[in-house]
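Visitor: Dropping a prediction and its sequence here:
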Amino acid sequence: PPFWGTRVLTPSDISLEEVFGYLDLQALFVGQWQFRKPQEQSREDYDAFLKETVHPILETWKQRILSENLLHPHIVYGYFPCLAEGNSLHIYDPAVMKNSDMGTNNRLPLPEPIATFTFPRQRSLRRLCIADFFLPKELAKPGEFDVFPMQAVTVGEVATEFAQKLFKADQYTDYLYYYGLSVQTAEAVAEWCHTRIRHELGFGDLEPATLREVLQQRYQGSRYSFGYPACPNMDDQPVQLELLGADRIGMTIDESEQLYPEQSTTAIVAYHPTAKYFSA
């Protein structure tokens, strides 16, 4: 990786115009804004409705967010040394990679991990486990580690505050539009950050040509969020936030496992070519 450890990106480092290019419009228009195609309507008529009515709403809101500074994207991401052991992944202090002897002195003992994540394995099908996508401890040469990327992103507490302001003012339509767009913008920031990680790891030439292909995961590797089927243990998320130092971007997690600010998302990244979504 280009560096070991973590890096914070603030709104001055993140182009919201670029981030908007990663918006999943299907999830926004249908999932958040509820513009579903009526059964009796033709696809052509529905597409015309989206073009004439819904896209202009989106453009208006994008411009308003930019001009009134209504979303504050922040990211903390980084690269950690790791080694796999069975279904577990041991995470090591990035400082070990800054020790110039680590890669050359065969007599240095393997340091203790600073965290270990254990993942479930599929009971059938390909019997996949996230740990499979990383270098096994028993195959690692002295001083050799794999790279474990992680990210945490948010569009800031302004998203919650402004949405509440619209709701309290009985501006329910604006509330629906803004809230839905803030949710999907947080997802778009995650996609933007994951793209940055792939480029920094040297896979930029393998990038898909279109957003549709990005959203279909036609890139190298995958990202996973704790709580989902491949890594369901939510107790790992506070550990992840601590490793990243997510409090530097104001991100915390409460006892009910809810992230704060509300429009935030975290992920671990596997860059192995066979790493894709799966349920375990």
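Guide: Received, thanks.

Visitor: okay, CA-based contacts and neighbour counts for the rest of this
Guide: Will do.

Visitor: what about Tyr67, how many neighbours?
Guide: For residue 67 the amino acid is Ser, not Tyr. Neighbour count for Ser67, taken as other Cα atoms under 10 Å: 9.

Visitor: Secondary structure element holding it?
Guide: Ser67 is part of helix 55-68 when elements are defined by DSSP states H and E.

Visitor: by contact count, what packs against the following helix or strand past that helix?
Guide: For helix 55-68, the following helix or strand on the C-terminal side (DSSP H and E) is strand 74-85. Judged by 3 or more Cα pairs under 8 Å, 6 or more residues apart in numbering; DSSP states H and E, strand 74-85 is in contact with strand 5-9, strand 88-91, strand 146-154, helix 236-244.

Visitor: Just the angle for strand 74-85 relative to helix 236-244, thanks.
Guide: Per axes from the mean of the first three to the mean of the last three Cα atoms, to 10 degrees, the angle that strand 74-85 makes with helix 236-244 is 110 degrees.

Visitor: One more to weigh against that first structure:
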Amino acid sequence: YAHRSLFVEDDTPYGPGVFYAKDAFEGLSLMDRIVVPERRGELIEETLTKARKTLNKPSRESFIAPADASDTERSDTRLIDPPTPPFWGVREMTDYTLGDIWPHLDLKTLFRLHWGGKGVKGEEWEALQNEDFLPRLQAMQADAEAAGWLQPRVRYGFFPANSDKNDLVIFDPEHHARELLRFTFPRQPARERLCLADYFQPLAGGAKDAVAFQVVTMGSAATQRTEETQARGDYSESYFSHGLSVSSAEGLAEMVHQRVRTMLGIGEETGKRYSWGYPSCPELEQHLLVDRLLDMGSIDVEVTDGFQLNPEQTTAAIVIHHPDAKYFALLRSGGGPAATKAPEPVASL
């Protein structure tokens, strides 16, 4: 993206340069080169060379097919008897502590992506992990528990539902015949022609299905801590705090998903959780529909004008119980990147 953004029009690059850093450490390395005139020229030349190569390659978007609203024929996804949830409606989950969330942290993503360990290998990686990251994680977890700068909250609920072509129809949990709203999902134009709505009993069949929604947040105190440490010049603490808060939100989402599976009486690996903004569930505007169902404001979460969730350390998802549910992309016929895969929980590194 940074390479494509470098060119303001056609083949004309933006003079001062556009540079991409995968993390704060690489950002500091880039700044070291930018502030030295002779090194900056070399950096700009390297960036231009890489960017022009990028421009000559087809983008991923060229393989992604736009949703065809006219293609509403159901795929061959099998129909199954739906589970019965323990209740209908929405609740706030409160019976957990931060200690219940920690086992669900994806340490690979935290250490490699959020804490800048990507690309480190061998003995250097072992030293970084054992002498820095793991002790730091334990200390930050203890501090979060004592100081309260991670404040997890959860809203979740079960709703009667049916599919209607590409729509997932959500019904009133108290009056199952009363339609509340609809989610319209895109359909693959090729391969299996999957659509999330296909994982539910069709409206025409008369039998109601069940769907779960969840929203989790680590609270605004996490954002406040990140901003305060940055304001006083402690950029390292700000960086690591932000990474832990984001990973903790994902860990909380995984914990809630596992509990929802248990409540539905399905297997630990049965079904999938889909968040908005990804290929099979792309429309961020649908956060507004989730808000109508779950009342996110009751846990101090809001949908912004750009349809993002605030605080940043917040995720919302639809939980689908169907055993054949999978992650998929909307690919054009005849090629393109492989179907999207969800990150798997990592128990050890």
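Guide: Okay, I see it. What you see is a predicted model, and the numbers here were worked out from it, not measured in a lab.

Visitor: about what we covered before: which among the helices and strands packed on strand 74-85 of structure 1 is found nearest to Arg223 of structure 1?
Guide: strand 146-154 (8.8 Å; Cα to Cα).

Visitor: start and end residues in structure 2 for the closest one, please.
Guide: Under TM-score structural alignment, the alignment places strand 146-154 of structure 1 onto residues 209-217 of structure 2.

Visitor: Tell me which residue of structure 2 lines up with Glu255 of structure 1.
Guide: For Glu255 of structure 1, the aligned residue in structure 2 is Asp305 (criterion: TM-score structural alignment).

Visitor: quick one: which helix or strand includes that match?
Guide: Asp305 of structure 2 belongs to no helix or strand, assigned by DSSP H and E.

Visitor: what about the strands in the stretch 1-150 of structure 2?
Guide: Along the stretch 1-150 of structure 2, the segments classed as strands by DSSP state E, counting those that start in this stretch run 7-9, 12-13, 89-93.

Visitor: and for the shortest one, what span of structure 1 is it aligned with?
Guide: Strand 12-13 of structure 2 falls opposite no residue of structure 1 when the two are matched by TM-score structural alignment.

Visitor: what helix or strand is Thr195 of structure 1 on?
Guide: Element membership for Thr195 of structure 1 (DSSP H and E) is helix 172-200.

Visitor: Pull up the gap between the closest residue to Asp254 of structure 1 other than its chain neighbours and Thr266 of structure 1, please.
Guide: Once flanking residues are discounted, Asp254 of structure 1 sits nearest to Tyr260: 7.6 Å by Cα to Cα, 6 or more residues apart in numbering. Tyr260 of structure 1 sits 11 Å away from Thr266 of structure 1 when distances are taken as Cα to Cα, to the nearest Å.

Visitor: between the two, who's got more neighbours?
Guide: Legend: neighbour count by other Cα under 10 Å for Tyr260 of structure 1 and Thr266, higher for Thr266 (23 against 17).

Visitor: what's near enough to touch the equivalent of Glu250 of structure 2 over in structure 1?
Guide: Structural alignment (TM-score structural alignment) places Glu250 of structure 2 against Glu187 in structure 1. By Cα atoms under 8 Å, 6 or more residues apart in numbering, the residues touching Glu187 of structure 1 are 23, 265.

Visitor: What segments of the stretch 1-150 of structure 2 are helices?
Guide: 2-5, 24-34, 37-55, 98-101, 107-108, 122-128, 134-147 (DSSP state H, counting those that start in this stretch).

Visitor: Need the counterpart of Gly117 of structure 2 in structure 1.
Guide: By TM-score structural alignment, Gly117 of structure 2 lines up with Phe35.

Visitor: Distance check, its match against Gln240 of structure 1.
Guide: Counting by Cα to Cα - Phe35 of structure 1 and Gln240 of structure 1 are separated by 36 Å.

Visitor: Name the residue in the two with the higher neighbour count.
Guide: Gln240 (20 against 15).
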